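Asks: based on what follows, work out the 3D shape:
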Amino acid sequence: MKNKLRIIGGDWRSRQLSFVDAPGLRPTPARVRETVFNWLQYEIVGKQCLDLYAGSGALGFEAASRGAKSVVQVENNTQACGCLKDNAAALSAGQIKVVQSDVLRYLAGEPQAFDVVFLDPPFGLNLAVQTCRLLEENGWLAKHAKIYVETERNFKWSGMPANWRQLKSKSAGEVGYHLFERTE
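Replies: Okay, the predicted model is just below:
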């Protein structure tokens, strides 16, 4: 099943999504997505979600499948954006909006408060902390927003927003995955 993944829960459970081969694009594995959405099971329904560095769209489509009111997927790669739009059309997913943009440029724009943010930047580019700071400093988060961050396993968290607390943290292979909550 090269370049395919399955949605694991919700209305679109077992539906397949296609994605492109692109440098740095690595879909969140099914077992990690299952854990993340177990963590967030009471935080998705009816919420506004932001999927940054969307790539395959696995996290955003999973959130929409599980009842998110809206999902904005931000991705820089033209082919990946085309695939995200095709998948959204195939699922009749009107609650998903695909934005082709560099994430840092997008976060410099007009903010909207999101309840849940999925953040899965390309590894090795030191984008996780910088993106987290922009989310906080530029007004992109609702009062008690949950922020899921996927990083390299041994990522150094220096410089994270002071008003965020880590709720959960696990690793699988070379991937670390973490859930934060904005506390004020």
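Asks: from here on, just use CA atoms for contacts and neighbour counts.
Replies: Fine.
Asks: work out for me the element Leu179 sits within.
Replies: Under the criterion of DSSP states H and E, Leu179 resides in strand 175-182.
Asks: in contact with the spatially closest residue to Asp115 that is not a sequence neighbour, which residues?
Replies: Closest residue to Asp115 apart from its sequence neighbours, by Cα to Cα, 6 or more residues apart in numbering: Ala145 at 4.6 Å. The contact partners of Ala145, taken as Cα atoms under 8 Å, 6 or more residues apart in numbering, are 114-117, 181-182.
Asks: and Ala145, helix, strand or coil?
Replies: Of the three states, Ala145 takes strand under DSSP: H, G, I helix; E, B strand; the rest coil.
Asks: what distance do you get for it to Glu181?
Replies: Ala145 sits 6 Å away from Glu181, going by Cα to Cα, to the nearest Å.
Asks: one more to line up against the first:
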Amino acid sequence: MIRIIAGKHKNRIIPTLKNSNYRPSTGKIREAIFSILTSGEFSDGRLFTKESKVLDLFAGTGSLAFESCSRGAGDITVIDINADYLRAAKAFASKIGEMDKMTFLNINATALPKCKNSFDLIFIDPPYYQNLVSKAVNALKKGQWLKDGTIIVVEFAKNEHLTDDSLEMVKEKIYGDSKLLILRS
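Replies: Modelled structure (predicted):
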């Protein structure tokens, strides 16, 4: 069961698909992510305003997108290659009355098209052990999805690595078998 942690939709349960190979972020890791993104240098709340543009790559159920929406982000794009996940996420967005803030794209996160508008905050939470993080970061750069100062949150297996020296490391944390990186473009 995936529950929204805070904000307007606190405690709402995000539906998940049965018999899925999907590995959602644990509640502990989502809490850690949003604790970091709402404290310290981010305590001014700039990442979660009506003007904030948020991208959730490899979104699955969209838990990171919905958490961002609940906290006030006003322009959210949800990307997943699995149409069933996107249908479920879209149905939940409709149910909670947030379709006007959200865009759903059924595309490959490692082969992104050119982007018209860059993002303030990007979540990258791919399946583990498939070497997708570096490919996704390259696709974001090539398609101009990043701008100067974009915050990128990456969750992947703790023994995987990101091969990109152009991004500034803000924070790195290990939670069990997972690694969390907060980066800045």
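Asks: residues in contact with the strand holding Leu179 of the first structure: which ones?
Replies: With Cα under 8 Å, 6+ apart as the test, strand 175-182 of the first structure has contacts from 141, 143-155, 163-171.
Asks: that older thread, in JSON lines: the contacts of Ala145 of the first structure, plus distance to Arg26 of the first structure and neighbour count.
Replies: Shown next, in JSON lines, are the contacts of Ala145 of the first structure (distance: Cα to Cα, whole Å; neighbours: other Cα atoms under 10 Å):
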{"residue": "Phe114", "distance to Arg26 of the first structure": "24", "neighbour count": "23"}
{"residue": "Asp115", "distance to Arg26 of the first structure": "24", "neighbour count": "23"}
{"residue": "Val116", "distance to Arg26 of the first structure": "21", "neighbour count": "26"}
{"residue": "Val117", "distance to Arg26 of the first structure": "18", "neighbour count": "26"}
{"residue": "Glu181", "distance to Arg26 of the first structure": "25", "neighbour count": "19"}
{"residue": "Arg182", "distance to Arg26 of the first structure": "27", "neighbour count": "19"}
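Asks: mind putting those residues into a markdown table with distance to Gln73 of the first structure?
Replies: Compiled in a markdown table, the contacts of Ala145 of the first structure are given as follows (distance: Cα to Cα, whole Å):
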| residue | distance to Gln73 of the first structure |
| --- | --- |
| Phe114 | 12 |
| Asp115 | 14 |
| Val116 | 12 |
| Val117 | 10 |
| Glu181 | 20 |
| Arg182 | 21 |
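Asks: buried subset of the contacts of strand 175-182 of the first structure?
Replies: Among the contacts of strand 175-182 of the first structure, those classed as buried by 16 or more other Cα atoms under 10 Å are 141, 145-152, 164.
Asks: identify those among those that sit within strands.
Replies: Using DSSP state E, 141, 145-152, 164 are the members of those that sit in strands.
Asks: tell me which two of those sit farthest apart.
Replies: Using Cα to Cα, these span at most 23.8 Å, a distance reached by Leu141 and Glu152.
Asks: one step back: any idea which of the buried ones among the contacts of strand 175-182 of the first structure is closest to Arg31 of the first structure?
Replies: Nearest to Arg31 of the first structure, judged by Cα to Cα, of those is Glu150 at 13.6 Å.
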